Every structure is written in C-alpha cells, then in structure tokens.
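>>> would you be able to build a 3D model of this:
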Amino acid sequence: MKKNLIGVAVATLVASFATAASAQSSVTLYGLVDAGLTYVNNVQSPAGSGTMKSSQFGMNGGNVQMSRWGLRGAEDLGGGMKAIFTLESGFDVANGSSLGGSNSMFGRQAFVGLSSGFGTVTLGKQTDSVTDYLGPVSATGTWGGTYFAHPGNLDNLNGDAFRLNNSVKFQSANYSGLTFGGSYAFSNTAGSFAANRAYSAGVGYANGPLKAGAAYTQSNGANSNGAGAITGGSPTISFANGYTSLANVNDLRLRTFGAGASYSIGAVTFGGLWSQVRQDANSVDGKVVDNNIEVNGRYALTPALAIGAAYTFTLSKVTYGGGDGSNIVRYHQFGLQTDYALSKRTDIYAEGVVQLASGLDKGEYPTARIGGFSTASSSGRQVLVTTGIRHRF
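Predicted structure coming up:
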C-alpha cells in the first residue's frame, strides 16, 4: 500500500513539474494568407516602356496585407523577465515564391531579446519607428493595407518598403497609454561605420478613443556588398524622372519625419497624419522632398461589415543644380474599401484606388504608380480595383 502511495506521489510530482516547465515557455506558429483578383488600367506595356498602355487583370497576393508565416516564442526567466524571439517569412501566395530576397528565409523579421516591466530590447532584422508609431494611425498601416500606401511608399508606413538589418531596438513599457522607443542598425562594414547605417525614434499614445504617434527614421545610403542596415539598395521607388536620378546611388540619405492621430466615436474612426521624406546624396547634385497629408475614416456598419476611405495629397519638389524651376509634382490619391468578416480569422474585401499625378519633373510629365503594384502607369492616371479573401492563423 505504501509503495503504491509513494508511486502515485512521485508521478504526481513529476507531472506537476512538467506542467510548470511547459507553462514557462511557449512557441506559437502564426501567419496570414491574402489573395484576390486585381484590375489595373493604363499599365505600361511592355513594362517600363512608357510608350504603350493596356489594362491588366489577374490574380495577385498581398492585396491588403502581404502573406507571411512565422514563429514567436517566449520563456519566463523569473523576476518579471522573459526571453523572446520572432522569425517571420513573407511569400507570394499567387506563385508560392518567397519575398525578401533569395537568401532571406526570414526576410520580414528575425530577432531575439529580453522583455521586462520596463520594456523590451531586441536584436536582429526589425521594423523602424515610423512603421511602429506612425503606421497605426494611417490607412495603409491598419485596415487599408498595401494599395493605400502613399505614392512610392517612401515613408514606409506599412513596413513593406524595407526593414532594418543588424538592428538593436528598444520599446518601452506602456505608461498609461504612453509608449516610446528607438532603434540603431549597424552597417557591419569595416572602415565604413556610417556608410549604410540607420536609426529611428518614435513616441505613441493610445488611451480610450484617442491614438497618436510621431516618429523619425534616417538611413544613410546603400551598400553594394549587401551587408548594411538596408540591403539591396536604398528604399526608393522610381516612378518619376527625378526619382530615377536619385534612386540607385550608393550614398543616398533618406530622412522621414511624421506625426498623426486618430479618434473613435462609437463605430466611426477618423484620423489624419503628415509625413515628410527627404532624399539627397553627395554624388548627385540634387534632392527630392515629399510632403504627404492623409485623412482617413472607417465606419463599422455591423460587427462584421465595415467601410473605409482615405485621401492623400503628396507634393514632391525635385531640385537639380541648385535650382528648382518647374520641378514640382503633385499626387492626389483616393481609396475606398469594404470588408466583411466571415469569422474572427477570415474576411473578404473589395477596394478601389485612384491616383492622379500632375506637374513637371525635369521637363517631363510624371507617371502615376499605385503603391504595391509593380508596374507604373503609362500616364498621370491609374485606377486599381481588387477583391479577395484573407485568412489568419
């Protein structure tokens, strides 16, 4: 009888230790798959020729959010401290290919760090402060997604233009709704400490119906050996002649400032923000300054059905040889979306985006190019309509 009691006690003790051990650490598989049908007019044909135009209709992945899968984990170290990690890989569900470069298995995020009651410190490939603090009050960084990005997505509000390699990042704890943080990304290049480094800082506030954020990010050039803070070139997109002249230089400096807020009244949320992107380089006698002003709103008609709209005005000033002349380009972008939740994890959507470009850039008319779409318009106008399904797991 005693032996049986002792055996039961030992088995119970072992089981309790095993339960406690498993409760102290966890690993979660998560992801998102987004695909749909997309129509775009005035597409350059062949791509980049700028001489012929045609419409394009087909299937695309990542219409609202880029598809991804990942692993995140945490281990309780005691005393309120945890070890954490995240590994996240992007992919194109339309053809199964990976996103983020052929050598980037976890091209979206890959970091490890420590979390405590004061905040979190992480090391690896991570988002910058503009994405973290200004993105949550924008349409592209929340419900609108990929095609609602500002022209060129130069301010990177949705985090899809670039992530920071070799970065050390701090995010504070939540102090009654107030959070702040910053990051520094090393160039990892001998003799060129500042050649391709990047750094950012931001502050956010979220309490009740009010949400606000402000941030700054600076990246210094691109590194041809692919070892810097931002690999594969600087985060620019060539969709106007001035951008073409500055997009591929190795010493390009890009600085992004921004601030914005949103407010909810019942089922209605409306917001606005301003961002400025400055591009300049030592090897090019010129610079580009973009100012974006966005207003957005979303209304939940029912718990399952919501509609949203956003308007962005972008003013780009391109300067060459010390004179600006008529190098002023204006962009008007309108977006409308409706989303219906089939469940907590699956929804269907339909949206349309219109972009209008006007002005002159080095004597040429600018072309429109909706963010997230790979081919520029053949004119100053472009219309995109998409509908699809998104599933989270």
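>>> alpha carbons only for contacts and neighbour counts from here, please
Fine.
>>> tell me how many other residues crowd the residue nearest to Pro151 when sequence neighbours are not counted.
Once flanking residues are discounted, Pro151 sits nearest to Gly371: 5.9 Å by Cα to Cα, 6 or more residues apart in numbering. Counted with other Cα atoms under 10 Å, residues neighbouring Gly371 total 23.
>>> what helix or strand is Gly371 located in?
Assigning secondary structure by DSSP states H and E places Gly371 outside every helix and strand.
>>> check contacts around it.
Counting by Cα atoms under 8 Å, 6 or more residues apart in numbering, Gly371 makes contact with Thr146, Tyr147, Phe148, Ala149, His150, Pro151, Gly152, Asn153.
>>> what about Thr244, how many neighbours?
When neighbours are defined as other Cα under 10 Å, Thr244 has 13 of them.
>>> okay, it and Gly191: tell me how far apart.
Thr244 sits 29 Å away from Gly191, going by Cα to Cα, to the nearest Å.
>>> what's the answer for Val64, then?
From Val64 over to Gly191 (counting by Cα to Cα), the distance is 41 Å.
>>> one more to put side by side:
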Amino acid sequence: MGEVRKVVSMSLLATGFLLANEVHAQSSVTLYGIADTALLYTSKSLNPQTGANAGSQYSLLNSGSYPSLFGLSGTEDLGGGFQTKFKLESGIDLTNGGFGNSNGNLFGRQAWVSLASPYGELKAGVQFSPLFNAGYATDARGYSMFGSGLVTYIDNVLGTSIFNSNAISYTSPNLWGLQGSVMLAMGGQAGDFQAGRQYGASLIYQNGSLTAAAAFYDGNAGGTVSTVPPTNVAFIGRLLGISYHFGSLTTSASVVNYKVAGSFNNYVVSGGMQYFVLPQLIVDGGVYWTSDRNETTNHSILAAVGAQYLLSKRSAVYTQVGFVNNHGKMNTGLAVNNALYGVTGNTVGVTIGLRHMF
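Here you go, the predicted model:
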C-alpha cells in the first residue's frame, strides 16, 4: 500500500510540474523602459509671474525626444484566441529622480488590465485616449517631446485626454484595415455622473502605406481624480490626420481642434515628413500653425527639424532645432519639459541628447 501511495504521489508531483511549465510557457512578463535626456537652449524663456521674457536659458532637459519611463507588461494566453494583458508604466524625471511625463502618480502613465480576443480588446484602468492614439499615429514628428504636435497638445490641455483615470475602453479587431476604439472615464463623484466624465472615440484606417485617422473627445471638469498636472480640463477635441509612406520617406498632415471651456478654441494645422537617410540615420521636420477661432489675433507657428543617429538597436544620439512665433495671447512653447509655454515674438531652441531603450 505504501508503494502505491509513493507511485501516486510521484505521478501527481510530475503532473504538477508539467502543468506549471505549461502555464509558464503561455505567460510572459516584460520589464521595459526609456532613458532620455538632453541639453536645451532657448533664446527666450517665460517669466511665469509676469508673462514677460526672462531671457535665454540653458538647462539639462528630461526627455528631449522620447518620454523617460519604465514599466511592466504581461500577457497570458487563455486559449482559443483569448488573452489577458496588463501594463504598469511610470514616467521618470532623469534630472532629479522624481516622477515625470505622467499624471504625477507612481504608475501615472498607464495602469490597466485587459481581456483580448478575436472580437476585440476590453481594457480598464489608466490609459491613453483614442484622441491621443490617433494623434500619435499621424503626427509628423511622432509626438517628440520637442517641437511636435505633443507640445501644442499639452500646451492646450495639459494631461487631459492623455492620462485617463477610471477609464474603460473597447478596441475592435482590425477589419480590412479599419479599427475603431471607444473610451469612457468616470469622474467618481457620487450623485453627479457628469462631474469629471470623459469619453472619446476614434477610427484608424491602415492599408499598406496609408494611415488615416479621425478622433473625438469630450471631457468635463470636476470629479474626484486629483493629479499633477491636471487631467480634468474641460474641453472638446477633434482630429483628422493622414500619413503615407514612400519607401524611406513618410509624409504626414493633420488638423486638431482644442476647444477649451472659457478659453481658447484653437485649431492646429500641421504637416511634415520623416526620412531614413541611412538605416541608422533619420531626419524629420514638422510645421504647426495654431489659430484661436475665438480671437484671430491669437496665433502661432511652431517649426522644428531633428536628426537622430542610431548607435545600436537600443541607443541613439540626436539633435533638434526649433522656432516658434507667438502673436496676441498665444503662448506656444518649444518643449514639453522646461519650455512648454513661450513669450510673444520669436524664440529659437536647440537640443542635443542621448537616448537608451531597454
């Protein structure tokens, strides 16, 4: 009898190891990140107290091209085309070791879990909005942290519609190149569903070299979510964008509307290109014209060019040059960090940086 128990125990133990190995083979967790820093020069800088020119500035810039961050992502295969996924992503400030490029919390960039299937993906938690994703897909400079559509985006609405708390979204499967996404984020205020409520939708069409995107966003002020920078600015956003590949050249154009409650009603019209001069050398450029429909004397033009040289698959050195001209009350800046808002007239800026991805 004891021998039988021993055989049974060994059999159960072997089965347990086999099951554990099978589960392990179907699951994965990845640590990833970006470390990006640069030297920044601007010919003018904004005095936040007076709004006047505080003079030229030289500074060490966190995230000159890509946002510095680290995160964990994971996937488990459930079989039949079903998967569970998660992502925890934190922004970092390389200049002081603190939080950066996020809503101010530990995992303030992304913190979500999802169920993916052949019928689409359902996601819950802190996530990017359909408006943000559509803008990223069609921005001429890939939402660089310097001199791109991301600067005009954050200049208008800070972190709103970028980092969405209490959010639930559904993204459809890709059907003949067309993919749709909808999102609802709840403000969390008892007795007032509209306080802090945010929703958005997008359609993105990809067919060979062509990418076309349309997106919408509507967000209310209020709610219980408290973040730094604010992510509950009341505004309505609309976007139409397109990009096309010609071999090593990609051209892009878009129109984005940021209608901020009680403030600007800005339309940002942009266009530009990216070109692989060599497999390891990339140059790009973009122009962003912003006009306030509430007061046409408020307008600006932002232009930037950049070059990056890939030292390896993970590391690159880069430089960027930008120019901005502001009229009226427009305050467009040159960079998300250290130069988000600009002064009236002309300002020139330059970055030289290093980036490593892991």
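>>> picking that back up, Throw the contacts of Gly371 of the first structure into TSV and include secondary structure and distance to Val168 of the first structure, thanks.
Putting the contacts of Gly371 of the first structure into TSV (DSSP: H, G, I helix; E, B strand; the rest coil; distance: Cα to Cα, whole Å) gives the following:
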residue	secondary structure	distance to Val168 of the first structure
Thr146	helix	27
Tyr147	helix	30
Phe148	helix	29
Ala149	coil	27
His150	coil	27
Pro151	helix	29
Gly152	helix	27
Asn153	helix	24
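>>> alignment lookup: Val350 of the second structure to the first structure.
Under the alignment (TM-score structural alignment), Val350 of the second structure maps onto Val385 of the first structure.
>>> name the helix or strand for the closest residue to its match other than its chain neighbours, please.
On the basis of Cα to Cα, 6+ apart, the spatially nearest residue to Val385 of the first structure that is not a chain neighbour turns out to be Gly352, at 4.3 Å. When secondary structure is defined by DSSP H and E, Gly352 of the first structure falls within strand 346-360.
>>> buried residues in that strand, which are they?
In terms of neighbour count (16 or more other Cα atoms under 10 Å), strand 346-360 of the first structure has its buried residues at 346-360.
>>> again with stretch 180-200 of the second structure
Of the residues in stretch 180-200 of the second structure, 180-188, 194-200 count as buried by neighbour count, 16+ other Cα under 10 Å.
>>> for stretch 20-40 of the first structure, same thing?
For stretch 20-40 of the first structure, the neighbour count (16+ other Cα under 10 Å) marks Gly31, Leu32, Val33, Asp34, Ala35, Gly36, Leu37, Thr38, Tyr39, Val40 as buried.
>>> for the residue nearest the centre of the first structure, which non-adjacent residue is spatially closest?
By Cα atoms, centre = their mean, the mean C-alpha position of the first structure lies nearest to Gly159, the distance being 1.6 Å. For Gly159 of the first structure, ignoring the flanking residues on the chain, the nearest one in space by Cα to Cα, 6+ apart is Thr131 at 5.5 Å.
>>> could you do Tyr349 of the first structure as well?
Counting by Cα to Cα, 6+ apart, the nearest residue to Tyr349 of the first structure once its immediate chain neighbours are dropped is Asp339, at 4.4 Å.
>>> let me know the helix or strand that the one you found is in.
Taking DSSP H and E as the criterion, the element that holds Asp339 of the first structure is strand 328-341.
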